[in-house]
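Student: pasting the structure only:
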C-alpha cells in the first residue's frame, strides 16, 4: 500500500474526531465558567458578612449594631448583583454587654439562597445556599450603650 492510498483511507477522520471532541470541550468550558461564577457569588457573600460585622462593630449598642449589619449586608449583596431568593443576616451582639476594657467582638452571618441558573449558567436546575460568617472586634475602651 502506497502512502497516497493510505492518506485516501484517512479522509474525514479529522472531521469525525472534531465532531466528538468539540462538544466535550465546550461542556468542560461551560462547567469551568459555572464554577467560576459560583465562586464569585461566594465571594460576594463573604464580602457582605465582612462589611456587616465591621459596620456592627462601629456602633455603640446591640440594637443599632444589628440594624447596621443587616443594612450593610443587604446593600453589599445588591451592589454585587447577587439575587438571593432567600436572605438571612444575623448579627451576634453579645459583645456589647461586655464591660469597658474587656475584649469584645461581634459576628455577622449572612446566608443567601441563589438559583444556579442565576449564578451559574442559564438553564441549570436547582439552587445553592451560600453562607459566610465574619467576626470583628469591638473597641474595648469605647463607651457602649
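Tutor: Alright, I've got the coordinates. This is a predicted model, so every value here is computed, not measured.

Student: only C-alpha atoms from now on, for both contacts and neighbour counts.
Tutor: Will do.

Student: ranges for the strands of the protein?
Tutor: 86-92, 104-115, 127-138 (DSSP state E).

Student: what's the first one packed up against?
Tutor: The one in question is strand 86-92. Strand 86-92 sits against helix 62-79, strand 104-115, with contacts defined as 3 or more C-alpha pairs under 8 Å, 6 or more residues apart in numbering; DSSP states H and E.

Student: what residues of the last one count as buried?
Tutor: Along strand 104-115, these residues count as buried under the neighbour rule (16 or more other C-alpha atoms under 10 Å): 104-115.

Student: quick revisit: now the strands of the chain in CSV, with distance to residue 46?
Tutor: Below are the strands of the chain laid out as CSV (distance: least, C-alpha to C-alpha, whole Å):
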stretch, distance to residue 46
strand 86-92, 12
strand 104-115, 8
strand 127-138, 5
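
Student: try this one next to it:
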C-alpha cells in the first residue's frame, strides 16, 4: 500500500534527519576521542620523563665521583624512557660540583610524538628536572 501525499500536507517532515545527524556527528566524535587519547599519551610521557629525572638524580647521587654519577644518571634515564621517546634522551647536570652534603640536580629531556596517531607528526620536547642529596658520609674514591 502506497501513501499519496496530500497537497495540503506539511513538507517539513523530520523523517531521516537523525540518520543525517549520526553520519555527520560520528566522525567528529571519533576525532574528538582520538585527540583526547593523543593528549593522554602526552600526559603519560610527561609523567615518565619526571620519573626518569627522579631516578637519574637518585642513581647519580649514590656514586662516588661526578663522572660515574653522570654515567649512572644517563643509564637510569635511558632505561626508564626506552619506548617513550622518539629520539635520544638528553641528561644534563644542573648542579655545580659534587661535594658531599650538596645537592645533585639533573635535567632529562627528550622528544615525544604523542599526536602521531592522528597524522600530526609534531614533535614535542618534554623536560623533567629532579634533585637528590649527596650522602654527606660517603667515602670519596
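Tutor: Happy to help now that I have it. The shown structure was predicted, so the numbers you read here are calculated from the model rather than taken from an experiment.

Student: redo the helices and strands packed on strand 86-92 of the first structure as CSV? Include distance to residue 24 of the first structure.
Tutor: What follows is those, written out as CSV (distance: least, C-alpha to C-alpha, whole Å):
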stretch, distance to residue 24 of the first structure
helix 62-79, 34
strand 104-115, 25
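
Student: between strand 103-112 and the helix ranked longest in the second structure, find me the angle.
Tutor: Counting residues, the longest helix found in the second structure (DSSP state H) is helix 17-61. Relative orientation of helix 17-61 of the second structure and strand 103-112, computed by axes from the mean of the first three to the mean of the last three C-alpha atoms, to 10 degrees: 150 degrees.

Student: helices or strands up against helix 17-61 of the second structure?
Tutor: helix 66-80, strand 103-112, strand 124-133.

Student: what's the most buried one of the ones you listed?
Tutor: For those, the largest average neighbour count (mean count of other C-alpha atoms under 10 Å) is found in strand 103-112, namely a mean of 23.

Student: what range in the first structure does that one sit on?
Tutor: Using TM-score structural alignment, strand 103-112 of the second structure corresponds to residues 105-114 of the first structure.

Student: mean per-residue distance, that stretch versus the second structure.
Tutor: Aligned to the second structure and superposed, stretch 105-114 of the first structure gives a mean residue distance of 1.0 Å (mean C-alpha distance after the TM-score superposition for the first structure).

Student: hmm, residue 65 and residue 59 of the first structure touching each other?
Tutor: Yes: using C-alpha atoms under 8 Å, residue 59 of the first structure makes contact with residue 65 at a distance of 5.2 Å.

Student: what's the closest non-adjacent residue to the residue nearest the centre of the first structure?
Tutor: Centroid-nearest residue in the first structure: residue 42, 1.3 Å away (criterion: C-alpha atoms, centre = their mean). Closest residue to residue 42 of the first structure apart from its sequence neighbours, by C-alpha to C-alpha, 6 or more residues apart in numbering: residue 130 at 6.2 Å.

Student: that's all I had, so thanks and see you.
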